[in-house]
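A.B. asks: Following is a predicted model, sequence given first.
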Amino acid sequence: MKTVFTTLFLFLLLSALAVGGYGFVQYEQFTKQKVSESAPEIFEIKKGSNIRRVAADLEAQSIIKPAWQFQLLAKITKQENKIKAGEFAIEPGMGPQDLLDRFTSGKTISYNTTIVEGFTFKELAKKLQADPNLVKTLTPDDYKYENIMAKIGSDEKNPEGWFFPDTYNYPRGTTDVDFLKRSHKAMKQFLQAEWEKRDSVVPLKNPYEALILASIVEKETGVPEERPLIAQVFQNRIRKGMMLQTDPTVIYGMGDRFKGNIRKSDLRRPTPYNTYTRHGLTPTPISTPSAEAIQAVMHPEPSKALYFVARGDGTSHFTNTYRDHRKAVIKYQLRGNAKAYQGDK
């Protein structure tokens, strides 16, 4: 009887060793697997997925299998509860551990959208509505100027100028509201930080006035290096109580009526944005100002200039008196024809 038990014990022991050895060989083979050229390039882990779901999806898509061994690897390496949601790039030659490391790193595939400096909110809204990478939750009615800021949880009343121009990277699943909130927060933080560092001579009452003037500087600047000087011209005019008299504000006030040219009647039409008929700043920004335009307003270049005129090559000619400004207009815009000058009429 004792011999029978001994024999049975040895048999079971050998069987266990054989099974264990076979399992070890299988596991070793599993860890040496490589993702094939035919595997999907993108693998998505949805929110709430656990390691079992991830392993099953990997097997179903023929990326790595069997699923149970991937789960075992995650358990052994203590990564089973560290999986992140998102889209991940899958590359040929990656092994099971490479995949686990990527899934727990949070290095998901990102998409990007750029807010261009000088955009109006209307142009920004149109771009976001057509962006294929953002999840659309806002309706055309939500994008209306009177509605949008409440939709993103802001106390501001008008969206113009309140979204920081930059290229934003984000993962799949980002909504239009998420995107606008992020950009709005970036603008508020940047504007406040720059306001606190402004030159003491800046004749503006608050950060919003600086945002408005920066939006005008943005639209008036032909070459970047002239922003601080253009900002100074407008601030000099504000100090003297002069009208800003800048064409981009007229164009903004014309809205869809603007067809490429400003007529004399447009300069005389008293819209809230016509700085040829009204003193002071416009009611709101007229565009999305760049960081450089905001900084130019906070740190203008010292000058007594009150006027500038485009030379035709992207740069401007700056003058301190109306008489010199008249000469510059005749020279650079009227090709020397003084009779064509109508600024005094």
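C.D. replies: Cool, got the structure. Computed from a prediction, not measured in an experiment: that's the story for all the values here. Residues are numbered from 1 along each chain as shown.
A.B. asks: Going by C-alpha atoms from here, please, whenever you check contacts or count neighbours.
C.D. replies: OK.
A.B. asks: And the helices in the stretch 1-150 of the chain, which stretches?
C.D. replies: Assigned by DSSP state H, counting those that start in this stretch, the stretch 1-150 of the chain shows helices spanning 2-31, 51-60, 67-76, 96-105, 121-130, 148-151.
A.B. asks: take a look at this one as well, against the first:
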Amino acid sequence: MIKKITLFLLFVTALAAGGYIYTAKQVDQYINQPLQLDTPQIFTISSGTSFNRVLQNLTESEMISSSDFAKLVRRFHPELTQLRAGTYLLESGITLKNALEQFKQGKEHQFAITFVEGSTFNEWRDILQNTPYLEHKLSGLSEAEIAQKLGIQNKKLEGLFLAETYHYTFGASDFDILQRAADKLQLVLDEHWATRQDKLPLNSAYEALILASIIEKETAVESERERVAAVFVNRLNKRMRLQTDPTVIYGMGDKYDGNIRKKDLRTPTPYNTYTIFGLPPTPIAMPGEASIKAALNPEDSNYLYFVASGSGGHVFSKTLAEHNRAVRAYLKQLRSNQ
């Protein structure tokens, strides 16, 4: 009798062990299934979402196949169940286990938003409004109201943010991006203002931003920035009008249709440097650090004029006669290319 009982217990134990091994194997097979993704996909876990609900969401999104053993993952692999809320990028070819480990470690996807040097605040607003996975807090606010929320005294925000690429995670807001861009601009401006050349015709760091924005709009050639800056600094020192087309365009606003006519050069606006002396009242675009540096450390030269060369750069001149010859050469090249 004892022998029979012993054999029975051994049978039950073996059966239980076999069942456990089979179940564990099925659970492992479930968590090691590759995600069904042709391309990388964004997946968000909201705060308070349970582990089982995450598995259900993955199933409903057709990223994984369902299994009766899904509910046993918590028992066999408790180390995979402590997931962090966030937004994740799931790459093609990874397994469910890889994804759960990613969720556990909280390796959220870093989104990126890029603002190009020379862009305007209105363009920034459009970019922010159309950027996904970003909370929109600035919609419907005026420029002055946004400035107030950012703690910026200027009611006009042109030029007060540093143009570059900013990374963010799910849950960040457009306000957060602007605050970071404003803080970064101030750091860069303070750094270069502290190391500026002596006797510049600039009364404040804000005026340096205005000049930097004009430089930004005038040239995209890195090697020309300090020379373009020198032209404007020399003209300011000689009390010559800056006569730079980008300021005319900015002053025209919505009236600009892609062409500047002679009447536009003669039409006064606060920004038209063909009709006003000195700098316009505000920046005309968002400058990059290179243009800020150039504005505060221009080239040591006597150039007073420049015109497009027709090959991507500019021809610089020290006298009006030289400049007029360069203009005629440029116009001749334009006609020959037509």
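C.D. replies: All right, it came through fine. Everything quoted here is computed from the prediction, not taken from an experiment.
A.B. asks: After alignment, which residue of the second structure pairs with Lys136 of the first structure?
C.D. replies: Lys136 of the first structure maps onto His136 in the second structure when the alignment is built from TM-score structural alignment.
A.B. asks: any idea how far Asn272 of the second structure is from its match?
C.D. replies: 34 Å (CA to CA, to the nearest Å).
A.B. asks: Compare these two (neighbour count), which wins?
C.D. replies: Asn272 (27 against 17; other CA atoms under 10 Å).
A.B. asks: Contact partners for the equivalent of that one over in the first structure?
C.D. replies: Counting by TM-score structural alignment, Asn272 of the second structure lines up with Asn274 in the first structure. By CA atoms under 8 Å, 6 or more residues apart in numbering, Asn274 of the first structure lies in contact with Gln245, Thr249, Val250, Gly253, Leu267, Thr282.
A.B. asks: what about the fifth one, neighbour count?
C.D. replies: For Leu267 of the first structure, the number of neighbouring residues by other CA under 10 Å comes to 18.
A.B. asks: Kindly report the same for the third one.
C.D. replies: Val250 of the first structure is flanked by 26 other residues according to other CA under 10 Å.
A.B. asks: Among the contacts of Asn274 of the first structure, name the ones in helices.
C.D. replies: Thr249, Val250, Gly253, Leu267 (DSSP state H).
A.B. asks: what's the nearest residue to Arg239 of the first structure if we skip its chain neighbours?
C.D. replies: Pro203 (6.8 Å; CA to CA, 6 or more residues apart in numbering).
A.B. asks: If I follow the layout properly, that neighbour ends up in contact with Phe234?
C.D. replies: No - with contact defined as CA atoms under 8 Å, Pro203 of the first structure does not count as touching Phe234 (10.1 Å).
A.B. asks: secondary structure element for Val307 of the second structure?
C.D. replies: Take DSSP states H and E as the rule and Val307 of the second structure turns out to sit in strand 305-308.
A.B. asks: So which residues of the first structure form strands?
C.D. replies: 42-45, 86-89, 110-114, 167-171, 307-310, 316-319 (DSSP state E).
A.B. asks: Mean deviation, the first one versus the second structure?
C.D. replies: Right, the one you point to is strand 42-45 of the first structure. Compared with the second structure after the fit, strand 42-45 of the first structure shows a mean deviation of 2.8 Å (mean CA distance after the TM-score superposition for the first structure).
A.B. asks: Okay, buried residues for that strand please.
C.D. replies: Phe43, Glu44, Ile45 (16 or more other CA atoms under 10 Å).
A.B. asks: right, and out of the ones in helices among the contacts of Asn274 of the first structure, which lies closest to Phe121 of the first structure?
C.D. replies: The nearest member of those to Phe121 of the first structure, counting by CA to CA, is Gly253 at 13.9 Å.
A.B. asks: After alignment, which residue of the second structure pairs with the closest one?
C.D. replies: Checking TM-score structural alignment: Gly253 of the first structure goes with Gly251.
A.B. asks: Was I right to think its match contacts Pro270?
C.D. replies: Yes - Gly251 of the second structure lies in contact with Pro270 (CA under 8 Å); the separation is 6.8 Å.
A.B. asks: quick one, which of those two is more surrounded?
C.D. replies: Comparing Gly251 of the second structure with Pro270 by neighbour count (other CA under 10 Å), the higher total belongs to Gly251, at 21 against 16.
A.B. asks: so what's that one up against?
C.D. replies: Thr269, Pro270, Tyr271, Asn272.
A.B. asks: from those residues, which is closest to Leu55 of the second structure?
C.D. replies: Tyr271 (58.8 Å).
A.B. asks: Give me the neighbour count for that closest one.
C.D. replies: As a burial measure, Tyr271 of the second structure scores 24 neighbours (other CA under 10 Å).
A.B. asks: Also Leu17 of the first structure?
C.D. replies: Look at Leu17 of the first structure: counted by other CA under 10 Å, it has 12 neighbours.
A.B. asks: As a check, name the ranges of all helices in the stretch 151-300 of the second structure.
C.D. replies: Counting by DSSP H, counting those that start in this stretch, the helices of the stretch 151-300 of the second structure are 174-194, 205-218, 225-237, 245-252, 262-266, 289-296.
A.B. asks: can I get those helices in TSV with distance to Ser336 of the second structure?
C.D. replies: TSV is the format used below for the helices of the stretch 151-300 of the second structure (distance: least, CA to CA, whole Å):
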stretch	distance to Ser336 of the second structure
helix 174-194	43
helix 205-218	24
helix 225-237	27
helix 245-252	24
helix 262-266	23
helix 289-296	33
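A.B. asks: For Lys3 of the second structure, find the nearest of these.
C.D. replies: Closest among the helices of the stretch 151-300 of the second structure, using CA to CA: helix 174-194, at 75.3 Å.
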